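Asks: Predicted model follows, preceded by the sequence.
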Amino acid sequence: MTIVNSTSISPLRQRLIDDMNMRHFGRDTQRNYLRDVARFASWLGRPPDKAAGEDLRRFQIEQSDAGMAAPTMNSIVSALRFFFTFTLDRPDLARKLYRIKHPRKLPVVLSREEVARLLNATTCLKHQAALSVAYGAGLRVAEVSMLKVRDVDSERMLLRVERGKGGQYRNAMLSDDLLGLLRQWWKVGYRQGELHRDGWLFPGQHYLKPISTRQLHRVVVEAAQAASITKRVGPHTLRHSFATHLLEDGIDIRIIQTLLGHAKLDNTAFYTKVATRTIRAVTSPLDKLAMFIPGAGTPDG
């Protein structure tokens, strides 16, 4: 998925783009990697393929001293590691880059009642259907944006995600209610000329282009405001809520891992920290002592 006009860029930049395209990197990932490599090149003051190990060390030290947040620095490290390992074939330099450990914030999760309020607060059927896919199938915002009409498999009750994170393909769940909503959207969108059988499931301003992730973020924020939800939310909040609610319903964590498309179980297990219904369902060993029930006696007798 090339995001830059190849006639206006250097051969080294084009090589990086080709390497990312070959691995089916998403549009946002490509843009971020190009930006971060360009940031390093600007700091270096010469082409990044002329960098030495000491340059990478000084770059990280200076960015840290300047107060760069750990998540931002780690994103730059990921971009530079890819650049040096694959584009330049210099894994020895990539090993000079270190990710910074930092406490991971708990994700914002909506209650089921808040999700219902948010979905009902959308201003049109297309937006309601798009956000319902994010929550009902647990998709990332970029995955929702890149869905096509043919990706809805009503026979097998699946959504085919062909542009997942890292270019991975997977099947997501398609519930009866979500299928019913998507059929409503198909009828309206087809009648209005927005939807076409070989086109995007959620077109943007022009039917040949998908709705942007930025637009979907704006839709979520505006719907949350209209629904009087004070939590700071975005499209990924619906994915967090999907995973947390499944966990609270007793769904096996490895099944949730598959539905989310997580490569590592640790990423899915993080939701156990916000699954409050699961916590409330556990009986404390203190309660089993029955010490403080009226008439049950005291520890001394």
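Replies: Good, I have the coordinates.
Asks: can we go C-alpha only for contacts and neighbour counts from here?
Replies: OK.
Asks: can you give me the strands in the protein?
Replies: All strands of the chain, identified by DSSP state E, fall at 152-153, 158-161, 170-173.
Asks: Could you dump the ones you listed into a markdown table and include mean neighbour count and distance to P91?
Replies: Output for those, formatted as a markdown table (neighbours: other Cα atoms under 10 Å; distance: least, Cα to Cα, whole Å):
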| stretch | mean neighbour count | distance to P91 |
| --- | --- | --- |
| strand 152-153 | 18 | 41 |
| strand 158-161 | 21 | 32 |
| strand 170-173 | 19 | 30 |
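Asks: would you list those in TSV and tack on distance to R31?
Replies: Written out in TSV, the entries for the strands of the chain read as follows (distance: least, Cα to Cα, whole Å):
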stretch	distance to R31
strand 152-153	28
strand 158-161	21
strand 170-173	23
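Asks: Please identify which of those strands is closest to A116.
Replies: Ranking those by proximity to A116 (Cα to Cα) places strand 170-173 first, at 19.0 Å.
Asks: Contacts for that closest one next, please.
Replies: Strand 170-173 is contacted by residues 136-139, 157-162, 164, 259-261 when judged by Cα atoms under 8 Å, 6 or more residues apart in numbering.
Asks: Turn those residues into TSV, columns for distance to T283.
Replies: TSV is the format used below for those (distance: Cα to Cα, whole Å):
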residue	distance to T283
G136	30
A137	31
G138	30
L139	33
M157	37
L158	37
L159	38
R160	40
V161	39
E162	43
G164	39
L259	29
L260	29
G261	32
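Asks: got a winner among the residues you listed for most neighbours?
Replies: Using other Cα atoms under 10 Å as the neighbour criterion, L139 leads those with 28 neighbours.
Asks: which residues does it contact?
Replies: With contact taken as Cα under 8 Å, 6+ apart, L139 is in contact with V133, A172, R239, L260.
Asks: can you rerun that using 10 Å?
Replies: Residues in contact with L139 (Cα atoms under 10 Å, 6 or more residues apart in numbering) are 131-133, 145, 159, 161, 164, 172-173, 235-236, 238-240, 242, 259-261.
Asks: put this beside the first:
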Amino acid sequence: MDIAGSGKVLFKKAYKAMLDYAHMRGHIREVHDFFRIQGSTARSTPKPTPFTVEEIAAVLTTEADPVRRCMWGLGFGQGLRPSELRRVWVEDIDLAKRVMQVRGDSERGGRGKTAMSASEIPMTPLTVAEVRRFLAVSGLTRGPMFTFRGRQYVDNFRKSWDNAMAAAGITRRVYPYLMRDSFATLAFNLGVPKDVTQRIGRWTSHKMLDEVYCRPRAEDLVAKLAAFDLDLDAILAAQEARGTDRE
């Protein structure tokens, strides 16, 4: 079959995604290596590094529009997918209980992956603070939370996202879905139990969370190695003391 190199790349990516999913669910033991496709000029682009705490703070504090600030707050604070962010309603939020309902896309006329992700999840303090701030300013009591020129977001918010990143001084390559990765990574760095993180993000398994979304920097892991700060002199002294006691 005569297929262009770019077409072969698409087939390869689809095949690899299928194998990765089968491996994640435990149907196969490993994913075989993939050879380079001849005639293709496409290169794999690594995923950007998740946002740091400082970058998240910059994005939220420099966002002048309260609608968009709350959107970014829910993205970073709950790990919502962009399509889920666009479909949040005020009725989905229960500030008294600090929980929110994430509705599948099918409940709002959508389709696809998030149609199966409906769930009630706990809200992080970051989310609670941003939602309270937004509702106090907007005065909304029902209906879609996030609107543009009086209408609910139905497509994407890429231009708003680009403007927000520029205002925050973030020049590296980032995209809205990276908020989901950043939530998983931040939860890990803050010591949130993995089961809780998985429940909030609605990942199907720990494996998906660990291998795809949670991507801490090396410097983020330094604090977790505090147990290796061994006082060797004290250890030797204790050993000698135990030996003396036995004598």
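Replies: Structure received. In this text, all values refer to a predicted model and were calculated from it rather than measured experimentally.
Asks: TM-score for this pair?
Replies: Overlay of the two chains. TM-score (TM-score structural alignment, normalised by the length of structure 2): 0.67; 204 aligned residues with a Cα RMSD of 3.6 Å.
Asks: that older thread, can you tell me which two in the contacts of strand 170-173 of structure 1 are farthest apart?
Replies: M157 and G164 (18.5 Å).
Asks: Going along the chain, name the helices of structure 2.
Replies: Under the criterion DSSP state H, helices of structure 2 are mapped to 5-24, 53-62, 66-78, 82-85, 125-138, 158-167, 178-189, 194-201, 206-208, 218-221, 232-246.
Asks: can you redo the ones you listed as a markdown table with distance to R149 of structure 2?
Replies: Putting those into a markdown table (distance: least, Cα to Cα, whole Å) gives the following:
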| stretch | distance to R149 of structure 2 |
| --- | --- |
| helix 5-24 | 37 |
| helix 53-62 | 21 |
| helix 66-78 | 11 |
| helix 82-85 | 17 |
| helix 125-138 | 13 |
| helix 158-167 | 13 |
| helix 178-189 | 24 |
| helix 194-201 | 30 |
| helix 206-208 | 37 |
| helix 218-221 | 40 |
| helix 232-246 | 65 |
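Asks: and P46 of structure 2, which of those helices is closest to it?
Replies: Sorting these by Cα to Cα, the top spot, which is the nearest, belongs to helix 178-189 at 12.4 Å.
Asks: Over which residues of structure 1 does the closest one lie when aligned?
Replies: Under TM-score structural alignment, the alignment places helix 178-189 of structure 2 onto residues 237-248 of structure 1.
Asks: Mean distance of that stretch to its aligned residues in structure 2, please.
Replies: After superposition onto structure 2, stretch 237-248 of structure 1 lies on average 1.1 Å away from the residues it aligns with, using mean Cα distance after the TM-score superposition for structure 1.
Asks: Figure out how far that stretch is from the centre of its chain.
Replies: For stretch 237-248 of structure 1, the separation from the chain centroid amounts to 13 Å (computed by Cα atoms, centre = their mean, to the nearest Å).
Asks: count of neighbours near G167 of structure 1?
Replies: Residues lying near G167 of structure 1 (other Cα under 10 Å) number 16.
Asks: Am I right that it is in contact with A142?
Replies: No. Using Cα atoms under 10 Å, G167 of structure 1 is not in contact with A142; the gap is 11.5 Å.
Asks: surely M73 of structure 1 meets Q63?
Replies: Yes. Assessed by Cα under 10 Å, M73 of structure 1 is found in contact with Q63 at 7.7 Å.
Asks: Comparing those two, which shows the higher neighbour count?
Replies: Neighbour tally, M73 of structure 1 and Q63, criterion other Cα under 10 Å: the higher count belongs to M73, 19 against 13.
Asks: roughly how far apart are that one and H102 of structure 1?
Replies: Distance of M73 of structure 1 to H102 of structure 1, given as Cα to Cα, to the nearest Å: 11 Å.
Asks: do F202 of structure 1 as well
Replies: Between F202 of structure 1 and H102 of structure 1 the distance is 36 Å, computed by Cα to Cα.
Asks: What of L131 of structure 1?
Replies: Taken as Cα to Cα, the span from L131 of structure 1 to H102 of structure 1 is 31 Å.
Asks: Check M173 of structure 1 too.
Replies: 33 Å.
Asks: and what of T244 of structure 1?
Replies: In this structure, T244 of structure 1 lies at 23 Å from H102 of structure 1, with Cα to Cα as the measure.
Asks: of the two, who's got more company?
Replies: When neighbours are counted by other Cα under 10 Å, T244 of structure 1 and H102 differ, and T244 comes out ahead with 28 against 10.
Asks: from what I can see that one touches D252, true?
Replies: No. Here T244 of structure 1 lies out of contact with D252, judged by Cα under 10 Å, at a distance of 11.7 Å.
Asks: Regarding structure 1, what is its longest helix?
Replies: Per DSSP H, structure 1 has its longest helix at helix 27-44.
Asks: closest one to G150 of structure 2 among the helices of structure 2?
Replies: helix 66-78 (11.2 Å).
Asks: Tell me the counterpart residues of that closest one in structure 1, please.
Replies: Mapped onto structure 1 with TM-score structural alignment as the criterion, helix 66-78 of structure 2 occupies residues 125-137.
Asks: Go through the longest helix of structure 1 and flag the buried ones.
Replies: By 16 or more other Cα atoms under 10 Å, the buried positions in helix 27-44 of structure 1 come out as T29, Q30, Y33, L34, D36, V37, A38, F40, A41, L44.
Asks: so which of those comes closest to V149 of structure 1?
Replies: For the buried residues of helix 27-44 of structure 1, the closest approach to V149 of structure 1 (Cα to Cα) belongs to T29, at 24.1 Å.
Asks: Point to the residue nearest the middle of structure 2.
Replies: With the centre of structure 2 defined as its mean C-alpha position, the nearest residue by Cα atoms, centre = their mean is R180, 1.7 Å away.
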